[in-house]
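Q: Fold the following.
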Amino acid sequence: MQSRSVQALLATLWSSSCLAASSSKTPDFATSEAGNPFVDGWYADPDTQFYNGEYWVYPTASRPYDEQTYLDAFSSPDLVHWTKHSTILTADDFTWAHRAVWAPAPVYRNGTYYLYFGANDIQTDSELGGIGVGVAEKPEGPYRDPLGHPLIGAYHNGAQPIDQDVFVDDDGQAYIYYGGHSHANVAKLNDDMISLGTFDDGTTFKEITPENYVEGPQMLKRNGIYYLFWSEGGWGGPDYAVSYGMSSSPLGPFDRIAKILQQDEAVATGSGHNAVIQVPDTDIYYMLYHRHPLGSTNGNDRHLAYDRLYFSDDGTIEPVKMLVHDNFEDGDMIGWETYGGDWDAKTNALRGTASSGGLALLNTNFSDFIYEADVKISKKGNNNCVGYAGLFFRVSGPSSDDDSFKGYYAVISTSGSLVLGRTDATGVIVLGREEVGIESTEQHRIRVTADGSSIHVELKGERHAVISVKDDVYKSGMDGVRVFGIEAEFDNVNITRISSS
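A: Next comes the predicted model:
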């Protein structure tokens, strides 16, 4: 299997073509251009289809079971700007469903939109529930019950009837893959898409459980190869992950090849239950999944994300990297927490205003990394006082008291300087300063490389400047931006781990 070098990955991230991709008709990104999570709210178990020129994402509403009585959906023309469609399906329209409405699986056929889902989280065959199907005339529903009962309402081969995925092969045969409680089945769907067919041997359900399977199967066909993805670990914990197998048949066998998506202690935990987004008529694929924010202890605190899926020449899949990027093209700052100041991204850049200091942070925990962003001071400081704006990193202890945090900063000031410093919640220590004649309203690219005790700051462009120091007071922490005494805007944020692999 061929692995992409760190240098090649960074080149992709930092290239102008990548930064401009959000305006392209073909979304060719390294990760979600406008940041992950890419939509607001607690959601999980996403699946996806491309309908009528738009990407559609159908997730579980990540709430306590008794509150999971509906499904929302999101649509986008470009994988950047998303529209929410609320309550496209509700349990009120399915007489047998009353809780735990999970993992919708969309497909279009016969002039009808179908949405398959699990409900009631049944634990035995004596309970009513399982996998149902809704039908609608539009992708956003409303979805109604054509059966009046579950499509699959009992255990077969030990598989709990949940977490279905529907796949239509090139010959027109539709299959439903599903299963919880560490067992996976596949069955044929008849042409009506609301009844099950049989295999040549007369059976309806075939077990295809691969090694380490827990739940969440997902089928993809690429270049004649069938890929089965599944989730491992516990859905509410940090070890939730995605593995995959390959086969020449939609029925397998699917021998486990590798785990390709798992927690990253610098970005998020509990990354699992995936789907795959394919950009139509291209070989561009994205891993769509849910994950937990760092430090969260609530199993339902799950959010939607996507990152690039790369295939090697032999068809195997490379490990997915959860990258951190935000160009604010969605006009939002989902995933950012603010401490002091006024912040918004309505102008497709993160704008901050603060007379006494304001901080906006991402919930990350990088130790060794490259952090880049565009910074522009848009207004002189108040009363001719010196103001500054720039990048803050390895931050800890943020609170509503904006000056209570600890960490490093690399900023440009209204006095024309590039400054690298450290704050310990009681004061600041300047570690380096370069006078470069910075002018207000100019946009500057600041790049911070932190590798152990080595901290290197570069102001890129015409007013080039470099500051390099050794300082090991803070080893890791959150990343973000800060303004003090001025208005400023930030754009094209990228944070990438430095790795020796």
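Q: drop to CA atoms for contacts and neighbour counts, all remaining ones
A: Fine.
Q: Report the contact partners of residue 147.
A: Residue 147 sits next to 133, 194 when contact means CA atoms under 8 Å, 6 or more residues apart in numbering.
Q: try 10 Å this time
A: Applying CA atoms under 10 Å, 6 or more residues apart in numbering, we find residue 147 in contact with 94, 132-135, 194-195.
Q: what does residue 250 give?
A: Residue 250 neighbours (CA under 10 Å, 6+ apart): 167, 169, 175, 177, 186, 208, 219-221, 225-228.
Q: can you pick the most crowded of those residues?
A: residue 177 (27 neighbours; other CA atoms under 10 Å).
Q: distance of that one from residue 492?
A: According to CA to CA, to the nearest Å, residue 177 and residue 492 sit 39 Å apart.
Q: residue ranges of the helices in the stretch 351-500 of the chain, please?
A: Using DSSP state H, counting those that start in this stretch, the stretch 351-500 of the chain contains no helices.
Q: for the residue nearest in space to the middle of the chain, helix, strand, or coil?
A: The centre of the chain sits closest to residue 305, judged by CA atoms, centre = their mean, with a distance of 1.3 Å. Secondary structure, DSSP: H, G, I helix; E, B strand; the rest coil: residue 305 is strand.
Q: buried residues in stretch 282-301?
A: 284-294, 299-301 (16 or more other CA atoms under 10 Å).
Q: cool, stretch 162-180 as well?
A: 162-168, 174-180.
Q: just the residues you listed now: which is nearest residue 257?
A: residue 177 (18.9 Å; CA to CA).
Q: My guess is that closest one contacts residue 160. True?
A: No - the criterion here is CA atoms under 10 Å, and residue 177 misses it with residue 160 at 11.7 Å.
Q: And this one, please, so the two structures can be compared:
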Amino acid sequence: MFKKRIAAAAVGLLLSQNPVMANPLELGEGLRTADPSAHVWQDGRLYLYTSHDMECQADFHMQDWMAFSSENLKDWTNHGVILSLDDLSWADNYAWAPDAAYKNGKYYLVFPAGTGFKDRVNPEKSTKWMGLGIAVSDSPTGPFKDAIGKPLWTEPYANDPSLFIDDDGTAWLYFHGKNHDYYVAKMQDDMLAIDGDLIKMDMGGYEPKMEGPWVFKRGDNYYYTMPENNRVLTYYMATSPTGPWQYQGQIMDQEHQANNHHSIMQYQGQWLLFYHRWYQATDSDCHKRQRHSTAEYLYFNEDGTIQPVKRTDSGIRDFADKVMK
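A: So this is what the prediction gives:
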């Protein structure tokens, strides 16, 4: 009886540490993905573009980007690596959070990458630099090819891009930048360069530390969402993609004092929040939490504001049943 109790407790512990049967998303055994960017293309499938953490990596030295797609958000197709640092001539490290867009009959992947070394003990000795690249493909799953062979700009340091295509076809590029948070760049029509200078947006007087912005539109409202202080998901609203923005507050609280990165997309009439969550996975020999792509349902109030979202172990596994009701 005692041995049975021990065995039952062990199983319970494993399940509590790794609720893989619901959240995180079942993208592939042993995969560690983060920064999921969700898009719905002409074929009606939902696509996720993610960064790819190496198993037990000591720091964020990711090497490539991946894509996944699904029709029911339960069964996912792994399309593999769609772009790698090996495909770049101007960067050799930091394959961080990507985003994607469809325009001019092509699929565009905007991605951050860099060079140098980040000294976390003595930051003044750091040589790390990051910039934003643009890759293009005829297919949503690539392979993508570096379109210009260089970053879109070298100053300021930038990462965490978000591409938003407005109703009139204008493409806006939001990003996290050194001394340039809350700036936006208008893209040229060919998507291969920015059109004019970076634009400083009016954030209504509130500009906390942030990273990973994501912008979307619902009705007449534009939403600028972000991990505030790199942890808590918060948002602003506006009636223009460049503001002025009005701060609205929190979408999702932080967890484990760990970073977060997200996207928000409507699919088959249901709004969804994709983000990464730090789990200690049972299919790993690494005895620490690692990042995994996850999802929750997202709801709006009548005035367009977003209802707070709680992390769940059930996630969106009942999506197919939910949208059929």
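Q: TM-score of the superposed pair?
A: TM-score of the superposed chains, computed with TM-score structural alignment, normalised by the length of structure 2, equals 0.77; 280 aligned residues with a CA RMSD of 3.1 Å.
Q: Give the aligned equivalent of the residue nearest to the centre of structure 1 in structure 2.
A: Under the alignment (TM-score structural alignment), residue 305 of structure 1 pairs with residue 294 of structure 2.
Q: For that match, give its distance to residue 48 of structure 2.
A: Taken as CA to CA, the span from residue 294 of structure 2 to residue 48 of structure 2 is 11 Å.
Q: which residues are common contacts for the two?
A: What both residue 294 of structure 2 and residue 48 touch, as defined by CA under 10 Å, 6+ apart, is the set 27, 35-36, 274.
Q: neighbour-wise, which of those residues leads?
A: Busiest of these [other CA under 10 Å] is residue 36, holding 30 neighbours.
Q: Give me the nearest residue to that residue, chain neighbours excluded.
A: Nearest residue to residue 36 of structure 2, sequence neighbours excluded (CA to CA, 6 or more residues apart in numbering): residue 50, at 4.6 Å.
Q: The one you found is in what secondary structure piece?
A: strand 46-53 (DSSP states H and E).
Q: And that strand, what does it pack against?
A: strand 32-40, strand 64-70, strand 77-84, strand 99-103, strand 262-267, strand 290-297 (3 or more CA pairs under 10 Å, 6 or more residues apart in numbering; DSSP states H and E).
Q: what's the closest of these to residue 305 of structure 2?
A: Of all those, strand 262-267 comes closest under CA to CA, at 13.7 Å.
Q: So which of the contacts of residue 147 of structure 1 sit within helices?
A: Per DSSP state H, helices hold no members of these.
Q: Out of those, flag the one nearest to residue 153 of structure 1.
A: Looking across the contacts of residue 147 of structure 1 and measuring by CA to CA, the closest to residue 153 of structure 1 is residue 132, at 8.3 Å.
Q: returning to that earlier point: who wins for most neighbours among the contacts of residue 147 of structure 1?
A: Busiest of those [other CA under 10 Å] is residue 132, holding 28 neighbours.
Q: who's in contact with that one?
A: 94, 96-97, 101, 104, 115-119, 145-153, 161-162, 164, 194.
Q: Quick one, which of these are buried?
A: Buried among those by 16+ other CA under 10 Å: 94, 96-97, 101, 104, 115-119, 145, 149-153, 161-162, 164, 194.
Q: how far out from the middle of the chain is stretch 165-173 of structure 1?
A: 27 Å (CA atoms, centre = their mean, to the nearest Å).
Q: Now do it: everything it contacts.
A: With CA under 10 Å, 6+ apart, stretch 165-173 of structure 1 has contacts from 47, 103-109, 114-117, 174-179, 186-191, 193, 216-221, 224, 226, 250, 275.
Q: swap the cut-off to 8 Å and go again
A: By CA under 8 Å, 6+ apart, stretch 165-173 of structure 1 touches 105-107, 116, 174-178, 188-191, 217-220.
Q: still on that earlier bit, where strands are concerned, which of the contacts of residue 250 of structure 1 count?
A: 167, 175, 177, 186, 219-221, 225-228 (DSSP state E).
Q: Distance of residue 183 of structure 2 relative to residue 190 of structure 2?
A: Distance from residue 183 of structure 2 to residue 190 of structure 2, by CA to CA: 21 Å.
Q: er, residue 272 of structure 2 I mean
A: With CA to CA as the criterion, residue 272 of structure 2 and residue 190 of structure 2 are 30 Å apart.
Q: what sits against the closest residue to residue 393 of structure 1 other than its chain neighbours?
A: In space, and not counting its chain neighbours, residue 393 of structure 1 is closest to residue 479: 4.4 Å by CA to CA, 6+ apart. Neighbouring residues of residue 479 of structure 1 by CA under 8 Å, 6+ apart: 361-366, 391-395.
Q: Which one of those residues is nearest to residue 123 of structure 1?
A: When these are compared against residue 123 of structure 1 (criterion: CA to CA), the nearest one is residue 363, at 36.7 Å.
Q: Need the counterpart of the closest one in structure 2.
A: Checking with TM-score structural alignment, residue 363 of structure 1 has no match.
Q: Can you tell me what residue 245 of structure 2 aligns to in structure 1?
A: So residue 245 of structure 2 corresponds to residue 254, using TM-score structural alignment.
Q: Report how many residues lie close to its match.
A: Applying other CA under 10 Å, I find that residue 254 of structure 1 has 21 neighbouring residues.
Q: Quick check: it touching residue 246?
A: Yes - the pair residue 254 of structure 1 and residue 246 passes the contact test of CA atoms under 8 Å, sitting 5.5 Å apart.
Q: Could you name every residue contacting both of these two?
A: 227-228.
Q: hmm, back to that, redo the shared contacts of residue 294 and residue 48 of structure 2 as JSON lines? Include distance to residue 64 of structure 2.
A: Output for those, formatted as JSON lines (distance: CA to CA, whole Å):
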{"residue": "27", "distance to residue 64 of structure 2": "16"}
{"residue": "35", "distance to residue 64 of structure 2": "13"}
{"residue": "36", "distance to residue 64 of structure 2": "14"}
{"residue": "274", "distance to residue 64 of structure 2": "20"}
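Q: still on that earlier bit, neighbour-wise, which of residue 183 and residue 190 of structure 2 wins?
A: Applying other CA under 10 Å to residue 183 of structure 2 and residue 190 shows that residue 183 carries more neighbours, namely 18 against 11.
Q: Before I go, just wanted to say thanks for your time.
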